[in-house]
Structure formats: structure tokens, C-alpha cells
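A.B. asks: Show me the folded form of this:
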Amino acid sequence: MTQTRFTVLDETQRHPDLAEQIDRILHRVAPTVKEISDLPLPEEVRFRLLTPKAWRDEARKSHHRTLARDIADLELTSQEIDAVRAGLRIMGFVPVLVWPVVLGSTLAAADGRRETIIAPRALHHGGLLVDEPALHQMVAHELVHQVQADGRSGAVWTTFFPQKRGITGRGASAVLEGHADWADHQVTTRLFGAPADHRQSPKSWRYRTHDALPGIRRLGPSRAAYEQGSRLITRAVAAGGTDLVNQVWKDAVFLPTEEEIADPDAWVRRIERGYLGA
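C.D. replies: Model prediction:
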């Protein structure tokens, strides 16, 4: 069995204690994440602590890497490519607006591996530095995202052209965030006796100001993606266990439709039919 290598890099050179704390949390939550998800851990799990500026730069680079991968993999017209590039130029300001309210972000790195980028100042603004259960929740949540990516075995869900990749954008978001939300609640309940909720952590004035900006929550996964997705996963696990849920990582055809997001039982029945070969 391959041993997972955990790497936590303090690229700010100002938060060695936080890097050590996150490393300890990773080692603490990883066995539970593996057990409850019934998915293997990646060979390497990488977390990077960045300054806000470096975090914003990495977020922008990630968008451009997504487009480059789409261009390499898909048959796109010049008009389609130009439209996305124009959108990226227009949306270049987004990381400036969102960084104080993003506690962690897992993305494809320049070397092709998954990594989680964190701005420690965002953890300060979000109240996680004084809320141990919530910090565990965030680390577990982002670790699950790395596990999900590894479980997809190269299938690409992060794309500007979901239909060309045979996925539904909303369905992918609901499954990714709902599964991670469900898992982090399971992990923190085991560790602390009740599910942690980072939304209850004490927020700074800057966090509250950015969080109140009109439309700010439309710039990332919606609250509905977490809440509806968590209900979706909870229902599927109750009906058929993690084996049923984990079919979605093997084949994107099992991603929920708009109708199935609102009707988890219909989604469960469809996966069961495919899983059992009916």
C-alpha cells in the first residue's frame, strides 16, 4: 500500500506554526476521510500557505491553465476561445474581491497535481485561527477535494466547456461541494462530537464587508451547491452506502441533472440502475 506524503509549504515565510498545525491536522483527519469516503488517499497531498497577492496570482493562473487544457483536449472554435479569454480579462479582478472569504481552494497546480492554496490572512478574517474545530473542518474539506480529483482518474470536471466534456456544471458543483461538505461534517463529528461549522466562526470586519458585496457568492460555488449537494450525498449514502456514491467518480454520466438535484431519490434510483446493471 502506498504511503501518502503530506507536504505543507509556508511560502509566506511568516506562518511556520500554522504550517505545522495544518500538517498535524492532515495526519489526524486523513485516516477518517479515507474510511468514511471509502476512497484512497492520493500519493501526495500538498497544501501551500501564500500571501494574499500570491494567492490571487495562483487563482488567476489556475483559470488560464483550465483554458489551456480545454484548448488541448477539445475541438474549440476561435470564437469560443476568444470569448473565454475576454471573460478572463474582465474577471481578473475577482480574486481581489473574494480572497478574504475563501478559506481554502483546491486546484490543479502547474505540475498537474492537485494542491490546496490558503492565505493565512483569510483564515484570520474567517475566524478559523481561533476555532480549532472549524480549522479541522476546512482542512478535511479540502483534503476531500484532493481525494475526489484522484478518484476521477484523469477525468476533467473543471472546465469552461462542461457540455463538451459531457458534464453538467451545476451537477458537478453539487456533487463536489456536497460530498466534501458531507465528509467534513462526518470527520468533525467523530473528532469533536458534533459537526463543525466555520460559518459560525467570528468574522472580521473585512470578511463581513467582502461577504456583503452584491453578487460575491455567485463568483464561486453557490450556497445551494453545498446545501443541496450535501442532502444529495446524505440521501445516496443512506440508500446504498459509499459504493453507490463513488460510482460518480468512475463515470460522469452519473452526475445529477437539475431535476435530480431537487429530487435526490430520483438520482439514487438512476445510479442504482446503472450500478446494478439494470
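
A.B. asks: make it CA atoms for all contacts and neighbour counts henceforth
C.D. replies: OK.

A.B. asks: For the helix or strand harbouring residue 146, name the packing helices and strands.
C.D. replies: Using DSSP states H and E, residue 146 sits within helix 132-151. Packing partners of helix 132-151 (3 or more CA pairs under 8 Å, 6 or more residues apart in numbering; DSSP states H and E): helix 16-37, strand 105-108, strand 114-118, helix 169-192, helix 247-250.

A.B. asks: buried residues in the last one?
C.D. replies: Pointing back at helix 247-250 there. Across helix 247-250, burial judged by 16 or more other CA atoms under 10 Å covers 247, 248, 249.

A.B. asks: one more, for comparison:
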Amino acid sequence: MTQIKVLNNSGRKLNGFAKNIELLADQIAPLVEDISRLKLPDTVVIRLMTPQAWRRARSRHDMRRMMAEASKLKPSTDSMRTATLTAKAARIDRRKTWAAVGGEFVDFTNGAEIVILPAALQEMGLLGSNESHSMVLAHELAHGAQHHVDAGMTWAQMKTHFPRERGTCDRSYGFLLEGHAHWVAHAITARLHGQSTTVKPGEGATSRHQSIHDSAEQQGYRRFHDRALQCVSKVIEDNGVEQFNRVWNAPELVPLVSESSNTEDWPQRLADELAK
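C.D. replies: As a prediction, this is how the structure comes out:
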């Protein structure tokens, strides 16, 4: 049975919130394994962080990952320049949009863990919403199961700074990983609450969060995730979970970038491939 370890780095006032997160995660973790047919690691760390600490940790982690990849892959000067600019853009984006990040799975160098930002949940008007907390935890725990099934290989392909050198420019690993995590989370919240839950601004959402939520970038992000969810749901409905799970060990089954623009192409290709 997976042990849940919650670390509260957001202040003593949130000790009660941390305990509630631990109780919910204890309830949700076995459901993730049951629904996804994937195992979680023996221990899952959930860390409550302030936005500032999270941004600093993510920036340090991204830089370490980029340098480690560069040492291994020997990228071209152009690829290195692109990676550096992409990392800088990501730092700026996290500074602008942290208030929309309730939780995130991060494969830090010292071990993968789930980060929860209570301040962001407060901005979203969801700090007291157990249903929303269930959705966030189910989604991020699903990412933990994805990461564990192949020792982080698929995750590394999505997070790579050098897709050209890895030969993955034509693949949309994010479409696979996010669509699957949404599918797991929707199934779990439907089981727990009688209907699937969607994380959306609560009544007490701040104008800062609402502005981020309503931005064209975030709307495009949600459409991408909606398509990914529809595709994963279709593949599993038609082929079953066990057949779908072949994708974790078969890179050729990962959706193409071109297939992420609609909800028909990838499910049809997988149906053909899985029937072989």
C-alpha cells in the first residue's frame, strides 16, 4: 500500500489543510491504481509550498535538467539557444500564472513529488473545496503512476529541452499524459462525488485568477486538455484499460503533434495498432 507523506512548507496556519490533504490522498491513491491499472511508488510525497518557493525550486530543477541533458545529448548551438530561451519563457510564465496552478507533479532531482500551492487555491476560491482538492490530487497522483510505470522515461520525453536530439519533435507526450491524468481524475471524482468534477474558479476567486483563467492562452490550454481527455476516453472505451496501457512501453503509440489537433486521428490509429 502506498504511503502518503505530506510536508507542509507553507506555514503552521495550514496544518489543518495539510492533514485534510493527507486523508484525501490516502483515500484516492488506491482508486488511482484500481482505475488506471498502474502502480504508484511505495511512498508519495505531497509538499505544500508558497508560490515563491515553488518558482525558485522549479527554475533550479529546470536548469539542472537542461544541463544534464546537454551533457548527455551534445545538442547543437541552435538547440541550446532554443532550450535556454524556452526555460526563460517558462520562468516568466510561472511568475505570471502561478495563481492558476493548484497542484503540479514534479520529478525533482531528489525524487518525484506532488506540489500543492495553497495560495493558488485561495486565489481560485477553492481552498475549502474538498471536491476540487479530490480532482487535483487524483490528477497529480495519476501523473505519479505514469512516472512510476516506466521509471520516468515517458515523463522525461515530455519535459525534454532537446526534442530534436531525442527524435521526438513529431510527438505530443503532453497530449498523452494530460489526457490520461484527466481521464483517471474524472473517473475517481465521479466515484467519490457522484459526478466528475471540473476545477474551475469558485465564488471567491480573485480578479487576478479570473484574468488568468479567461486569457486566450489558458482557454487554448483547456481546449488542448479537453481534446486529450476525449481521445483517451475513446481509446479506453473501445479497447480497454489494459490495452491502452501498452502505450507506456511503445513510443510509436504516443500521439503525433498533428493528431493532437482533433479527437479522431489518434484513437483511430491506436485502434488499428492495438488490433494487430
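
A.B. asks: so what number do they get for TM-score?
C.D. replies: Overlay of the two chains. TM-score (TM-score structural alignment, normalised by the length of structure 2): 0.89; 271 aligned residues with a CA RMSD of 2.3 Å.

A.B. asks: Do a quick rundown of the helices in the stretch 151-278 of structure 1.
C.D. replies: 169-192, 205-211, 223-245, 247-250, 258-262, 264-275 (DSSP state H, counting those that start in this stretch).

A.B. asks: among these, which is nearest residue 53 of structure 1?
C.D. replies: helix 205-211 (16.1 Å; CA to CA).

A.B. asks: Mean deviation, the closest one versus structure 2?
C.D. replies: For helix 205-211 of structure 1, the mean deviation from structure 2 after alignment is 2.3 Å (mean CA distance after the TM-score superposition for structure 1).

A.B. asks: so that helix corresponds to what in structure 2?
C.D. replies: Mapped onto structure 2 using TM-score structural alignment, helix 205-211 of structure 1 covers residues 207-213.

A.B. asks: Please look at residue 140 of structure 1 and residue 185 and confirm they touch.
C.D. replies: No - at 9.1 Å, residue 140 of structure 1 and residue 185 do not qualify as touching, with contact defined as CA atoms under 8 Å.

A.B. asks: after superposition, how close is stretch 175-185 of structure 1 to structure 2?
C.D. replies: Aligned to structure 2 and superposed, stretch 175-185 of structure 1 gives a mean residue distance of 0.9 Å (mean CA distance after the TM-score superposition for structure 1).

A.B. asks: Show me what residue 4 of structure 2 lines up with in structure 1.
C.D. replies: When structure 1 is aligned by TM-score structural alignment, the residue opposite residue 4 of structure 2 is residue 6.

A.B. asks: Once you drop chain neighbours, what's closest to its match?
C.D. replies: Distance criterion CA to CA, 6 or more residues apart in numbering; nearest residue to residue 6 of structure 1, sequence neighbours excluded, is residue 45 at 4.9 Å.

A.B. asks: What is the neighbour count of that neighbour?
C.D. replies: The number of residues packed near residue 45 of structure 1 is 20, by other CA atoms under 10 Å.

A.B. asks: how about it, what does it touch?
C.D. replies: By CA atoms under 8 Å, 6 or more residues apart in numbering, the contact list for residue 45 of structure 1 reads 4, 5, 6, 7, 114, 115, 143, 146.

A.B. asks: Just the buried residues of these.
C.D. replies: Neighbour-count burial (16+ other CA under 10 Å) is assigned, among the contacts of residue 45 of structure 1, to 6, 7, 114, 115, 143, 146.

A.B. asks: circling back: in structure 2, point out the residues matching the helix holding residue 146 of structure 1.
C.D. replies: With TM-score structural alignment as the criterion, helix 132-151 of structure 1 aligns to 130-149.

A.B. asks: how close does that stretch sit to structure 1?
C.D. replies: With mean CA distance after the TM-score superposition for structure 1, stretch 130-149 of structure 2 averages 0.8 Å from its match.

A.B. asks: Could I get the buried residue list for that stretch?
C.D. replies: In terms of neighbour count (16+ other CA under 10 Å), stretch 130-149 of structure 2 has its buried residues at 131-149.

A.B. asks: ok, now stretch 86-104 of structure 2?
C.D. replies: By neighbour count on 16+ other CA under 10 Å, the buried set for stretch 86-104 of structure 2 is 87, 91, 94, 97, 98, 99, 100, 101, 102, 103, 104.

A.B. asks: Next: stretch 69-82 of structure 2.
C.D. replies: Per 16+ other CA under 10 Å, stretch 69-82 of structure 2 contains these buried residues: 69, 70, 75, 79, 80.

A.B. asks: what's the first-to-last distance across it?
C.D. replies: One end of stretch 69-82 of structure 2 to the other measures 14 Å (CA to CA, to the nearest Å).

A.B. asks: just stretch 88-107 of structure 1 next, same as before
C.D. replies: Start-to-end, stretch 88-107 of structure 1 (CA to CA) is 17 Å.

A.B. asks: Ok, stretch 160-172 of structure 1 next?
C.D. replies: 13 Å.

A.B. asks: Could you list the residues in contact with it?
C.D. replies: Residues outside stretch 160-172 of structure 1 that contact it (CA under 8 Å, 6+ apart): 66-67, 70, 74, 84, 156-157, 225, 252-253, 255-258, 261.

A.B. asks: Okay, buried residues for it please.
C.D. replies: Buried residues in stretch 160-172 of structure 1, counted by 16+ other CA under 10 Å: 160, 161, 162, 165, 167, 168, 169, 170, 171, 172.

A.B. asks: Centre of the chain to it, how far?
C.D. replies: Distance of stretch 160-172 of structure 1 from the chain centroid (CA atoms, centre = their mean, to the nearest Å) equals 16 Å.

A.B. asks: How about stretch 238-257 of structure 1?
C.D. replies: Centre-to-centre, stretch 238-257 of structure 1 and its host chain are 17 Å apart (CA atoms, centre = their mean).

A.B. asks: Name the nearest residue to residue 187 of structure 1, ignoring sequence neighbours.
C.D. replies: Counting by CA to CA, 6+ apart, the residue nearest residue 187 of structure 1 is residue 32, at 6.2 Å.

A.B. asks: Stretch 226-245 of structure 1 against structure 2, how far on average?
C.D. replies: Following the fit onto structure 2, the mean deviation recorded for stretch 226-245 of structure 1 is 0.8 Å by mean CA distance after the TM-score superposition for structure 1.

A.B. asks: thinking again about what came up before, in the match of helix 205-211 of structure 1, what's buried?
C.D. replies: Result for stretch 207-213 of structure 2 [16+ other CA under 10 Å]: buried residues 209, 210, 212, 213.

A.B. asks: Excluding covalently adjacent residues, which one is nearest to residue 38 of structure 2?
C.D. replies: Among residues not flanking residue 38 of structure 2 along the chain, residue 145 sits closest, at 5.8 Å (CA to CA, 6+ apart).
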